[in-house]
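J.: Provided below are the primary sequence and the corresponding predicted coordinates.
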Amino acid sequence: MASTPRPPVFTGTLVLLVGIVLLGGGGWLLVLGGSPYYAVVGAGLLLTGVLLMRGQAAALGVYALVVAGTLAWSLWEVGLDWWPLAARGDVLFVLGLWLLMPWVQRGLSGEDDWRRRARPRVPAALLGLALVAFALVALASAVHDPHTLAGNAPPALSRSSVERSVPDGEWHAWGRTNAGRRYSPLTQLTPENVSRLSVAWHYRTGEQRGRPGEPVETTYEVTPLKIGNRLLLCTPFQTVIALDATTGSALWRRQMPIANPGKLALQHQTCRGLSYRPPPEGRAAGDFCAARLFMPTIDGRVHALDLASGRPCESFGSGGSIDLWDRMPERRPGAYYSTSPVAVAGNRLIVGGTVLDNVSVHETSGVIRAFDAETGALLWNWDPGRPDVTTPLPPGETYTPSSPNSWSVAAVDETMGLVFLPMGNQPPDQWGAQRGPATERFSSSVVALELATGKLSWVFQTVHHDLWDYDVPAQPSLLELQVGRETVPALVQPTKQGELFVLDRRSGRPLLPVSEQRAPQGAAPGDRTAPTQPVSALSLAPPPLAEHDMWGATMFDQLACRIAFKRLRYEGRFTPPSLQGTLVYPGNFGVFNWGGIAVDPVRQTAFTTPTYLAFVSRLVPRPDDHSLVVQQSARPQDSLPALNENFGAPYAVQLSAFTSPLGIPCQAPPWGYVAGVDLVSGQRIWQHPNGTVEDLAPVPLPLRMGVPNLGGPILTAGSLAFLSGTLDDYVRAYDAATGEEIWRSRLPAGGQATPMSYLGEDGRQYLVVVAGGHGSLGTRAGDHVIAYALPR
């Protein structure tokens, strides 16, 4: 006599546990006002589990209903979008396949005549059909990309403005020229031959992050200069290096002297680049210190070096350097320095600097100063706290403390006699009750100052009463736009919130419409919010998040993200910080950050790299002005600052990325794109998800999900764009007309820097990428300078 098969108790218990988790979490979500799906599915799985443990074939029919309902609900929420569909159905699909296995079905029986059959065919067939339907939908979504916009850039203008202030084969400033276009007029590399690029030389600096006492944000972000046949760069460890641009061999190396190196209150340790002043009229290029490099260092100084030898120009300042702490309030070594290259305009240096974020209300000044590039003498100072007096402040007096600063890269129009500065906030970022009228006017704005005097020409504010750390992070890009029959000198300003403001740089007047849109209200007690915020007609800001945008690797962490979303305060962009916790989207990582954009003056377009990540901002009441509230036992070592404590303010702040329990973003991918925009019409031309999770996921699979980027793109006249800043370790080339990726090369470390291109003495066009990694982002550390070229 045949023995009766044993019911699948283990499988039933597993399904029962999954049902309990989903019913409990789904019930919580329902109470918070969220979707009833998880509670309903949890109940369905509970019933399935009970039936399985009793050995009844009806379990497969109930589970088939769960799968079919999930498929219908998923299509209703997200349509044919692969990754959101996968997160909703992966667990149920795999579990469904398991239930169809013979060893499970042998333990199931039906009622009456079904008991005589080897397996429960009808419920199994229903479940099989549901799984096949899910697989077909998944297949359709895998070949359908709702996030791609195909298009083609407009043709080149018959008359266009291409800068000739720098020889075509050279790169004299961080953005190649002071206009900050990141556009090379070289044409040797094209979409047709770029696939033949290979490594021409590879230099190791010998310095990489991981040293004791350094801040977490120790980063290689440098874009080298190319002057003559010299390639010139700096490292975050304050070393300046000159290489032969054609061979990559070292010419000279100088370690910059740092005062009190172990006692600096550093939030960042980086060097984005050097600055170059060509020989002034009447000086021969070969004269000592006629051609100069300027290097800002982490102890708050700017050094002048001879281009040919790297030796200090001792006639500059005191023994070759100027002290940026001169006339500064709240002196704390390391708490202020210029992380970005200074601007050189004729014989003037225009210097801004970074002020510590969210440490205290008593920080140093964000003053902008101009110095004589030959002697280092102070020529003028523009203090946002006292903007109308620009004559040099007398010794013994100090600038306004905690005023808005300009930590990013300035742009210069020497013909117009203006310097354009992207501005930050008065610290702390998330609390603004103590800001004065001048601070409110200049925070998170673009400021145009006269080169000769430092007097204000115009100001355009991108965020009113900024409570989100939406400081203006990127260098403005200057070009001439053909607007109707008129050629207009334009300025394009990317922002963290995703706006691209296109302004007339003579006046700051918008060339593309800017509207004031109502913003959420209800700041923390004692503070206020602005009633409206400016929005550009050319905007790459993401649409507001909704519950169905929550994501996860599985339905479980997706459910956790939905619960977290419902528990946070979120009313769209510009929802003010709160004690409850506010979802900030886009977060302060920015749609655009210091890498900015690249503009094509011939097509009048821009190549952009929008990133979309949500963050959480939670205000924490402070009991006094000295206790650690958010750092607690994790106080930084040595002199490093206690970030986000906001000493002297009523609130500290907890800031974090909005991630699931597995540490992945709670919002659905893509998280990073490349996008082309028309700067005249304000239209988005094309857009593609960019980058893979190969270096982000536990299993290194090159899944093209679209990942964040930090580091700017460049464009070339050969209709190519290059980018290395994505959080996978690749440098990529794109067809500038369509945005399609057409070449990539694996990097040995994170490439969070902006590439550059030049012509070598051998007649080849080179692409140079610096790959050293980014401490805060956790990309692979390194010390690599890599040059690519076509084979000889």
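T.: Good, I have the coordinates. From a predicted model like this one, the values you see are computed outputs, not experimental measurements.

J.: contacts, neighbours, all on C-alpha from now
T.: OK.

J.: tell me which strands and helices the longest strand seen in the chain is in contact with?
T.: Longest among the strand segments of the chain by residue count, using DSSP state E, is strand 486-494. Judged by 3 or more CA pairs under 8 Å, 6 or more residues apart in numbering; DSSP states H and E, strand 486-494 is in contact with strand 477-483, strand 500-504.

J.: try 10 Å
T.: Applying 3 or more CA pairs under 10 Å, 6 or more residues apart in numbering; DSSP states H and E, we find strand 486-494 packed against strand 418-422, strand 445-450, strand 477-483, strand 500-504.

J.: List just the one of the ones you listed that sits closest to V731.
T.: strand 477-483 (22.9 Å; CA to CA).

J.: S578: how many residues sit nearby?
T.: Residues near S578, counting by other CA atoms under 10 Å, number 20.

J.: What distance do you get for it to A524?
T.: 6 Å (CA to CA, to the nearest Å).

J.: Residues in contact with both of these two, list them for me.
T.: 430, 619 (CA atoms under 10 Å, 6 or more residues apart in numbering).

J.: returning to what we had before: can the helices and strands packed on strand 486-494 go into a markdown table with extra columns for mean neighbour count?
T.: Conversion of these to a markdown table gives the following (neighbours: other CA atoms under 10 Å):
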| stretch | mean neighbour count |
| --- | --- |
| strand 418-422 | 27 |
| strand 445-450 | 23 |
| strand 477-483 | 21 |
| strand 500-504 | 25 |
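
J.: then this one, side by side with the first:
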Amino acid sequence: MAILFTTLILALIGLYLGIGGGWLIALGGSWYYLIAGLAFLVTAFLVWRRSTTALWLYAGIIIATIVWAIWEAGFDWWSLGPRGGVIVLVGLWLLTPWVRGRLTGRDGRAPLIFAVLASIAVAGYSMSDDPYDLAGSLPVEKVAEAPNLGGDAPPGEWHFYGRTQFGQRYSPLNQITVDNVAKLEPAWTYRTGDLRRPDDVTETTYQVTPLKVGDTLYLCTPHNLAIALDAATGKEKWRFDAKVGMEAARQHQTCRGVAYYHDAKVAAGQPCAERVYLPTSDARLIALDAANGQVCESFAENGTLNLMANMPYPKAGYYYSTSAPLIAGGKIIVGGAVNDNYSTQEPSGVIRAFNVETGQLVWNWDSGNPDETAPLPAGQEYTHNSPNMWSTASADEKLGLVYIPLGNQTPDQLGMGRSENVEKFSSSIVALDLNTGKLRWVRQTVHHDLWDMDVPAQPSLVDITTDSGVVPALVGPTKQGDIYVLNRETGEPIVPVKEVPAPGGTIPEDHAAPTQPESALSFNPKPLTGANMWGITMFDQLACRIEFRGLRYEGRYTPPSLQGTLVYPGNFGTFNWGGVAVDPVRQVMFGMPTYLAFKSQLVPRDQVPPPDDEGRGSEQGLNRNEGAPYAVIMGPFLSPLGIPCQAPPWGYVAGADLKTGKVVYKHRNGTVMDMTPLPLPFKVGVPGIGGPMITAGGVVFLGAAVDDYLRAYDLTTGRQLWRARLPAGGQATPMTYTTQDGRQFVLIVAGGHGSVGTKAGDYVMAWTLGK
């Protein structure tokens, strides 16, 4: 029975590898799988004949596999394991008495034992080495003793989404240090009560970074509750329900932050002397009294600003605000998210500045009509379907500029018919005059974007010391992995940017840009090859290799196609809305580059199936692009087992020196603890979405990864110092503050992310140092 079973297993493996390997060769891939498949079939025949030659041959299979695997993947355990794991297990089975004892002929145990031991030795060595790790140390000297933090917020407070108008995500607090961070203990936990609903869209996520002013925290929830908490205890002070209702066409259901304003002209203690502004997913902006949550009816129309005013195609669920508005220069600056790839008849991506006290429109900058910024009168409409800002702006009041991260025009993968203005402003960082909205400069990060490479994150402003003196800088992370370090006054690069050739060849109606910009400070990964394909076993790895060879892929910026295109870095982005954090004292940055390939395939209109419902709350699967000649099927590049087809690491933590423009360290970040049915703590380096926060104590805090932890890192080396288990996904950017008794707290919201698949929740959690 054992011989029959072994013969059958060997034959099935051989047939799978042989047939799949032949298919892979026809596509131009590796010959290994066909050769291995034939060797397995011969081994199966020899076992069936009860010949010990099978053991000799199988020893050769193991040794050949080791040599091939090292040649392809080096000594990376996570790449070697899938190549040899099944083969070694079968080798061990062949050595058991139930098989070996029933074979006759010259004893083949010794070579097979040697081969198995050799594979174990290689595995052991590879486990002690990480060829993808980049070790290094950021400079520790204080380059700026009194840096420009972008505002006058007290050190123990957090007044804006990125703490100040500069969006640095840096706190000058230093009570928590590299030496004592391990002593952090839970301080309090608050639950908002805003939980996932059965009729929620896929992209229902909890990503808020609370504000801290005085003794109070201000935050919002996915379904647009505004809540105030006591910063020391987490006790609720008040809550306001915007009653947004549900909308199946809404692509995202989230709230990343509120805005705070203190009206110095109103006496302290009077109604609405301090305000909290709540953006909603049904396109409103509501002003609330920070003291009690009551609506400030002197703002706009009875306290509510209608963001659908002057909008073309004002369809419910097609336009809304997911990110915190920015208050600067007495104005509240608002962008909005436009549903990706639904239709060519989308609302405008106009950027508007309103008087923060009255709600009166001061200026509007519409990239479709960029020279006319005077308030648009009633009855007129902004340009439909223009590039939008779904993230958050930053501002420099001294320079009188506001910095806008712009997305792409939808449909993202179709560039035909775009206007001259769209070609100029799509996927760019734009500087506008804070008082008038007039364009001051634009820096495009992708030409003729066909890949959804929005500028996804709030630019971080920091002054950088160069050989020419101190330069006011802007640090702009992008989905494609480039970090743009620009003079924020002029838009000119501080770290060099060059044009590099890009792949061509599009559908007949479209074209591709012949070159694309590339920053010298970049986390752009190396192009994928067949050797980078991965799986839990050699079987799903082979399936990924076959699919990889069937896709069009010529590196970064391979145009969309009818056959299917591999997009890498993918739509998820190397960096997303969480951006990076910068230390203005040491002039360094910390980020979490993520590497996850996506696929996109264009579908001619006459082949698009009719819609089966009106619910479209996802950017994965079939995106219909109504009104365009093609729809598109999009999603991550996954194996038949639902794991990434590319080998890990999929996520890092990284540090860069902004003065030199060099990446100093990169380390795998996160485990597969919450990615697999079994809670395995393997540090593979997992994807994530969210942002980091730096403190003057030299500690960085980051959740984001798809395992449910909040972690602390040494800013200098990137070494992990501490972690705390979260009850749900931590896809929000943490913040820090102090209370009246002098204690420093670290806080994160744990609520999960819809499309990433982390556990949903409604937790607001704070830690402080134990005694």
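T.: It's in. From a predicted model like this one, the values you see are computed outputs, not experimental measurements.

J.: quick revisit: dump the helices and strands packed on strand 486-494 of the first structure into a markdown table; add distance to A537 of the first structure as well.
T.: Below are those laid out as a markdown table (distance: least, CA to CA, whole Å):
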| stretch | distance to A537 of the first structure |
| --- | --- |
| strand 418-422 | 20 |
| strand 445-450 | 18 |
| strand 477-483 | 15 |
| strand 500-504 | 8 |
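
J.: What are the neighbouring residues in contact with the residue located most distally from the centre of the second structure?
T.: Distance from the C-alpha centroid of the second structure, by CA atoms, centre = their mean, peaks at G105 (58.8 Å). Taking CA under 10 Å, 6+ apart, we find G105 of the second structure in contact with 50-53.

J.: show me where the stretch 401-550 of the second structure has helices.
T.: All helices of the stretch 401-550 of the second structure, identified by DSSP state H, counting those that start in this stretch, fall at 420-425, 538-550.

J.: And the aligned partner of R348 of the first structure in the second structure, how far from R102 of the second structure?
T.: In the second structure, the residue paired with R348 of the first structure is K331, using TM-score structural alignment. According to CA to CA, K331 of the second structure stands 85 Å off from R102 of the second structure.

J.: same deal with G29 of the second structure?
T.: G29 of the second structure is 38 Å from R102 of the second structure, by CA to CA.

J.: who's more crowded, the two?
T.: Neighbour tally, G29 of the second structure and R102, criterion other CA under 10 Å: the higher count belongs to G29, 19 against 14.

J.: Now do the SS call for the more buried one.
T.: coil (DSSP: H, G, I helix; E, B strand; the rest coil).

J.: Am I right that it is in contact with M533?
T.: No - between G29 of the second structure and M533 there is no contact under CA atoms under 10 Å: 11.4 Å.

J.: Mind listing the shared neighbours of these two?
T.: 545-546, 548.

J.: could I get these as JSON lines with distance to Y595 of the second structure?
T.: What follows is the shared contacts of G29 and M533 of the second structure, written out as JSON lines (distance: CA to CA, whole Å):
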{"residue": "R545", "distance to Y595 of the second structure": "18"}
{"residue": "I546", "distance to Y595 of the second structure": "21"}
{"residue": "F548", "distance to Y595 of the second structure": "16"}
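
J.: can you give me the helices in the second structure?
T.: 2-26, 32-48, 53-73, 77-94, 97-100, 109-127, 420-425, 538-550 (DSSP state H).

J.: helices or strands next to the first one in the packing?
T.: Counting contacts by 3+ CA pairs under 10 Å, 6+ apart, the secondary-structure elements packed against helix 2-26 of the second structure are helix 32-48, helix 77-94, helix 97-100, helix 538-550.

J.: do you know which of the ones you listed lies nearest G349 of the second structure?
T.: That would be, of those and by CA to CA, helix 538-550, which comes in at 35.6 Å.

J.: what stretch of the first structure does the closest one fall on?
T.: Counting by TM-score structural alignment, helix 538-550 of the second structure corresponds to 555-567 in the first structure.

J.: can you check stretch 742-754 of the second structure too?
T.: The aligned range for stretch 742-754 of the second structure is 763-775, by TM-score structural alignment.

J.: Next: stretch 346-354 of the second structure.
T.: Using TM-score structural alignment, stretch 346-354 of the second structure pairs with 363-371 in the first structure.

J.: okay, how far is it across the matching stretch, tip to tip?
T.: Terminal-residue distance, stretch 363-371 of the first structure (CA to CA): 23 Å.

J.: Same check on stretch 469-486 of the second structure?
T.: Start-to-end, stretch 469-486 of the second structure (CA to CA) is 15 Å.
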